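Asks: need coordinates for the below:
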Amino acid sequence: MNNSMTYGNLALKSYNTHPSFQVIDGNSRSFNHVSVSAQKAPVANARSKAGLFFVVVIAVIALSFTFFTSAASQRAFDTASANVSRAVISVQSGDTLWDIAEEHPVSHLSTSDTVALIRSWNGLNSSELSIGMDLLVPASFQ
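Replies: Predicted coordinates for the structure are as follows:
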């Protein structure tokens, strides 16, 4: 008796040394075997490149906006520092630099920038004030 038949799972053994998933086009008479990894790799690669491009464009726009905004703010501060008339006030009990800056606003400067201007003019390293201290402040024309 000749036993040339293979029994069990050995009949299903794959001899392909590089296994890959194959898509078979069942509509044609000759089967075209196309690797799925060969189809999807360019699509995934194109999507990741498009996503990276989008992130880079957004970053460039944000950096440009930040640069131009800070440059405009610095120009306004420099102009005010050089051109705004000054007055001398004496610090009263309860005064803060913020309150003084709000009472002596400068056109095109925020209150925070006006505080920085007053600190700059008076050589203050902090916002600490002493009663009776004389401060140079922007002159108010109200």
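Asks: make it CA atoms for all contacts and neighbour counts henceforth
Replies: Noted.
Asks: what's stretch 98-113 in contact with?
Replies: Ser73, Ala76, Phe77, Ala80, Val84, Thr114, Val115, Ile118, Val137, Pro138, Ala139, Ser140 (CA atoms under 8 Å, 6 or more residues apart in numbering).
Asks: tell me the spacing between the first one and Thr111.
Replies: Going back to what we said before, that points to Ser73. 13 Å (CA to CA, to the nearest Å).
Asks: between these two, which is the more surrounded one?
Replies: Thr111 (19 against 16; other CA atoms under 10 Å).
Asks: now do the same end-to-end measure for stretch 117-129.
Replies: 15 Å.
Asks: compare with the first, here's sequence two:
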Amino acid sequence: MNATNMVQGNLALKLETPAEPTFTVVQGGRSGFQPLTVNPACNQQAAVAPARVALKVPTIVAVAVALTLFFVLAMSVFSARHAAYAESVSSVTYETIRVQPGDSLWSLAEEYPIEGLSTQETSDMIRNVNHLEHGSLAAGAHLKVPARS
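Replies: The predicted structure is shown next:
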């Protein structure tokens, strides 16, 4: 080992720090940089406590109005869809069929569609009308399905 790098005795415990610490902030991108010397004593509070964002009353009112409008619009779309579903279901007449091997609620909903309802909604309706807990069907079982128009 080189003798000049060795520290003996109490000198090993002595910490020498500069009187005023500084660091360098590098600005720029991949193409190059411009070093800036910054005194951390001036920026110490900014680093410790993040700046608080104060929302102004007009901003809060605008957000509240937007959320209210969104809620009202969502509820009107939902209630209109529910009304269309209820109207379609109330006018349905049923016929009883025998389940064939390979039949599913989806295939029956496609085979016996209800005007104004999607295949998923028709499938759900067939499951509800027949009080089925799950979607699997047993061949030979009797089910109520919408009458063909």
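Asks: list only buried entries from the contacts of stretch 98-113 of structure 1.
Replies: When those are checked for burial by 16 or more other CA atoms under 10 Å, the buried set is Ser73, Ala76, Phe77, Ala80, Thr114, Val115, Ile118, Val137, Pro138, Ala139.
Asks: in strands, which of those fall?
Replies: Counting by DSSP state E, those place Val137, Pro138 in strands.
Asks: mind checking what Phe54 of structure 1 lines up with in structure 2?
Replies: Using TM-score structural alignment, the equivalent of Phe54 of structure 1 in structure 2 is Ala62.
Asks: okay, and that match sits in which element?
Replies: helix 57-90 (DSSP states H and E).
Asks: now that helix, how far from the centre of its chain.
Replies: Distance, stretch centre to chain centre, for helix 57-90 of structure 2: 19 Å (CA atoms, centre = their mean, to the nearest Å).
Asks: what's the mean distance for that helix versus structure 1?
Replies: For helix 57-90 of structure 2, the mean deviation from structure 1 after alignment is 2.1 Å (mean CA distance after the TM-score superposition for structure 1).
Asks: report the buried residues of that helix.
Replies: Tyr85, Val89.
Asks: before we move on, what about stretch 126-142 of structure 1?
Replies: Going by 16+ other CA under 10 Å, stretch 126-142 of structure 1 has these buried residues: Leu129, Leu135, Leu136, Val137, Pro138, Ala139.
Asks: same question for stretch 82-99 of structure 1.
Replies: Arg86, Val91, Thr96, Leu97, Trp98.
Asks: gap between the two ends of that stretch?
Replies: 22 Å.
Asks: and if you look at stretch 91-99 of structure 1?
Replies: 11 Å.
Asks: aligned to Val137 of structure 1, what sits in structure 2?
Replies: By TM-score structural alignment, Val137 of structure 1 lines up with Val145.
Asks: please apply the same query to Val91 of structure 1.
Replies: Using TM-score structural alignment, the equivalent of Val91 of structure 1 in structure 2 is Val99.
Asks: so that match sits right up against His142, yeah?
Replies: Yes - in this structure, Val99 of structure 2 is within contact of His142 by CA atoms under 8 Å, at 6.2 Å.
Asks: all helices for structure 1, in order.
Replies: In structure 1, the helices defined using DSSP state H lie at 36-83, 97-103, 111-122.
Asks: tilt between the first one and helix 111-122?
Replies: With axes from the mean of the first three to the mean of the last three CA atoms, to 10 degrees as the basis, helix 36-83 of structure 1 and helix 111-122 are set at 50 degrees to each other.
Asks: relative to the whole chain's centre, how far out is helix 36-83 of structure 1?
Replies: 8 Å.
Asks: next one: Ile114 of structure 2 from Val99 of structure 2, what distance?
Replies: Ile114 of structure 2 is 19 Å from Val99 of structure 2, by CA to CA.
Asks: what's the end-to-end length of stretch 129-147 of structure 2?
Replies: 13 Å.
Asks: same thing with stretch 120-137 of structure 2?
Replies: 16 Å.
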